[in-house]
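Engineer: predicted structure and sequence below. I'll ask about it afterward.
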Amino acid sequence: MPDRPTIVLFTRDLRVSDHPALAAAARSGRPVVCLFVLDRAIRDGAARNRLSYLGDALRDLRGGLRRLGGDLVVRSGDTVTETLRLAAATGADRVNLSADVSAFAARRAARLREAGEEQRIGVCTYPGVTVVPPGAVAPADGDHYRVFTPYWRAWESVPWRVPVPAPARLDPLPGVEPGAVPRRLADSGAGPLSPRRQRGGEARARRRMDAWLAAACADYERVHDELAADATSRLSADLRFGCVSPLELAAAARGHPACASFVRQLAWRDFHHQVCAAFPDLPRRDYRRRDAAWRSDESGFAAWREGRTGLPVVDAGMRQLLDEGFMHNRARLLTAAFLTRRLRVHWKRGGDHFHAALTDGDIADNYGNWQWVGGTGNDTRPNRSFNLLRQSRRFDPDGAYIRRFVPELADQAAPVVHAPWQAERPVPGYPAPLLDEGG
């Protein structure tokens, strides 16, 4: 009797390199059926920028699998239902997938295991979404680290697994209809479709990674906070969709002494993922209760969302988000601080808006960072204050970042670029600040 096939269920691990679930299936010698399900529960109403990236990534993944002799089967519907339907049609008795941390991913895996057990289908999860799997390091007195610094020390000291190469070949199962990747996947989503959004797929992601490691990473420590320098890796969306292996990236960067600060950022990503694994309500509920006095300010929230607050560094960040589906990390901190610390609007409203627009929108990272800024998360100084004007002058001293995204200020001198309300005359077309940041 021929070997029964293994289904490799792709979720947000859309690559063939360093994919432990795929590599294990290929090593077994069984036929391999690769599957991605466009799950309506997360597709309909998802950020259009992410759906656009997803379409690119699925087409690229299909090409990569075909070059190995396999293919990508694409289905629409409920992930568990469609996976079991494919297993019944192909005779598969095993499903491999990457472990993930969100509440949705945990429910999906639990449902798949329960239904698989009833039908005698084994379900096996593998690492691949983070560098160090959530739970691989934990304090003596708990299930996860609540503060970054001790987590960072443990993260640095624990042995990492070795990245696995892409399979040399896949043994496909003939006769399976692959299905189509929708050409206009973003049409089913919500939120802006940014004109300068990042394109997706493993091939593009690897080119970005290689270029970053070859040159720009060496300057990361010196210039990564400079807003106009745009000196971040731009790999966040590639990591979010798994088009780049976080482990492969971290291992390569670890070999560059000048990239230590960048490796630390990958540890922050893992930190938020282990928090989310232990506290799946991270996008919805305060991680630490602070009894903050939040305000309802619809006009202020709308001005913030549209980049019309009158505080240029905040407006530049919000307009970059609309234009690119991306925002510089320092600008994310400042825009979040303005909404939560100055307007006192709840962190979840800001987090939801970011999640609806960011191509790299990741449950753990996005909401973990919003709670950190809002004072309800993992910051050990929940009452931390931000002088936004001082931050603007420090990290955009010439005003180049602001001029790039706020054309009303393009011909203004540096002092006015940072504080238009201090100009001798009002700047035409630019609003008065919602809250004067002063000098």
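Structural biologist: That came through fine. Residues are numbered from 1 along each chain as shown.

Engineer: drop to CA atoms for contacts and neighbour counts, all remaining ones
Structural biologist: Noted.

Engineer: who's in contact with the longest strand anywhere in the chain?
Structural biologist: Longest strand in the chain by number of residues (criterion: DSSP state E): strand 32-39. Outside strand 32-39, the residues that touch it by CA atoms under 8 Å, 6 or more residues apart in numbering are 5-11, 25-26, 70-79, 82-83, 170-173.

Engineer: okay, and which of these map to helices?
Structural biologist: 25, 26, 79, 82, 83 (DSSP state H).

Engineer: could you verify my assumption that the second one touches residue 167?
Structural biologist: Yes - applying CA atoms under 8 Å as the test, residue 26 and residue 167 come out as touching, 6.4 Å apart.

Engineer: the two: who's more crowded?
Structural biologist: residue 26 (21 against 18; other CA atoms under 10 Å).

Engineer: please compare the first structure with the one that follows:
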Amino acid sequence: MMTVAIALFTADLRTHDSPVLRGALDAADQVVPLFVLDEGIRAAGFRTPNRGAFLAGCLADLDAALRERGGRLVIRSGDLVREVCRVAEETGAGQVHVAGDVSAFAQRREERLRAALAGMRRELCVHADAAVVIPPGAITPADKGHSAVFTPFFRKWSAAGARRPLGAPRKVSVPDIDSEPPPEAVGLAGGRPSSGLPPGGETEARRRLKAWLGGPVDRYEDLHDDLAADATSRLSPYLHFGCLSPIEVVHRARQRGGAGAEAFVRQLAWRDFNRQLLADRPDAARDDYRCRQDRWRPDGEDAEAWRAGRTGYPLVDAAMRQLVTEGWMHNRGRLITASFLAKTLYVDWRVGARHFLDLLVDGDVANNQLNWQWVAGTGAATRPNVVLNPLLQARRFDPKGDYVRRWVPELREVEGSAVHRPWLLPGDLRRRLDYPDPIVDLDEALARFRTGRAA
């Protein structure tokens, strides 16, 4: 009698280094590669146009990869627990393999699924190493459930040693079972995605990783903060959807070697750092990790100007417009725009985190929320009251103004660094520009923030 196992794909949409798929293949003669279009996906933010469109591309690519190996992706819609149990009943599957996750939503889903399968005398097998390099809880201080400071965490993380990447399977045998149409046919994405959205899927992810490690990574240490150079990997959407295994990325980067590769690996460690924070403190997705007794200003006209990229501070506005166009933002831009909202405008970090989740293709609960808290000073930052001055940031990271001119067309005729202070331009030129005056005085804003946090 043929045995069957289910490989339940969530945010691990790949065939290479897939503990979920490999575990199911090792456990049974046949495997059901399953993805459920759960209503919970909507609640988790995946049905925003950018992530919905990217996810549709990922699923189509995963289906194609499985078909090359004799299999296919089985798609069902509805409550995830109900649909997994239904597939298990239809195929006689004895095990369900799934990637571990740290969000409160994923934890509740896992508990429900485990209980439902136990009632059917089926087993749930959770692979904690499918989405991270080092699983949460593997490296912790002696007196805590997690590390609250990144530098000592990174030292332990680097020394811990990850497992070796798994190869992609050569053959996947799938039992006879019905599947729904591909997600494009059921309108997964909804709405209109950003015009500059990259293609989703493992095939494109691996192409980009190969190109990145083929040379550009060598410049990463020197250029990763240079906004105009755009010299980062842009792999974050593919890591978020699991089109790339972080273990394989780290392994291949270390094989490449050099200062640029090591600086790149350090950034990947931040993903694990934020996940272990959220694993121990799930409430940090919505509540202050460290409460500062802030008296936040309301989500009003200033916040709307920030969302629209019309603050009057060109570097802030350029980054916010890049987000709208590409569904992505340079990491230095994320720091600058987050500081501007949470500290200069003194608006609740949750307002900004929600906007980012609505637009970012790589919008991830752990990274997005914990990075916003880090910048706002309510998270794990060791210097919680640092305010990033957008003019000083412009001088350091866009000294010639090329990044601003790329994303703020109203200012393209302004030459050099003068683009960062358009209110100082000669009257005739300034009047021709359809660009707003600054919505806030930086010195007054700094005083307001310090007073508000000290109150």
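Structural biologist: Yep, that arrived. This is a predicted model, so every value here is computed, not measured.

Engineer: which among the contacts of strand 32-39 of structure 1 count as buried?
Structural biologist: The neighbour-count criterion (16 or more other CA atoms under 10 Å) marks 5-11, 25-26, 70-76, 79, 82-83, 170-173 among these as buried.

Engineer: keep only those of these that are in strands.
Structural biologist: Within these, residues falling in strands by DSSP E are 6, 7, 8, 9, 10, 72, 73, 74, 75, 76.

Engineer: can you tell me, leaving aside adjacent residues, what's nearest to residue 339 of structure 1?
Structural biologist: Closest residue in space to residue 339 of structure 1, ignoring its immediate chain neighbours: residue 345 at 5.7 Å, by CA to CA, 6 or more residues apart in numbering.

Engineer: measure the residue mapped onto that neighbour from structure 2 to residue 438 of structure 2 for me?
Structural biologist: Mapped onto structure 2 by TM-score structural alignment, residue 345 of structure 1 lines up with residue 347. Per CA to CA, to the nearest Å, residue 347 of structure 2 is found 17 Å from residue 438 of structure 2.

Engineer: so for those two, which sits in the more crowded spot?
Structural biologist: More crowded of residue 347 of structure 2 and residue 438, by other CA under 10 Å: residue 347, with 25 against 15.

Engineer: what's the separation between that one and residue 339 of structure 2?
Structural biologist: Taking CA to CA, one finds residue 347 of structure 2 at 10 Å from residue 339 of structure 2.

Engineer: contact partners for the alignment partner in structure 2 of residue 317 of structure 1?
Structural biologist: Alignment note (TM-score structural alignment): residue 317 of structure 1 maps to residue 319 of structure 2. Residues in contact with residue 319 of structure 2 (CA under 8 Å, 6+ apart) are 309, 329, 330, 333, 334, 337, 407.

Engineer: three-state assignment of residue 13 of structure 2?
Structural biologist: Three-state assignment for residue 13 of structure 2 (DSSP: H, G, I helix; E, B strand; the rest coil): coil.

Engineer: that one contacts residue 60, correct?
Structural biologist: No - taking CA under 8 Å as the definition, residue 13 of structure 2 is not a contact partner of residue 60, at 10.1 Å.

Engineer: the more surrounded of these two?
Structural biologist: More neighbours surround residue 13 than the other of residue 13 of structure 2 and residue 60, with 26 against 17 (other CA under 10 Å).

Engineer: tell me the contacts of that one?
Structural biologist: 58, 59, 62, 201, 202, 241, 242, 243.
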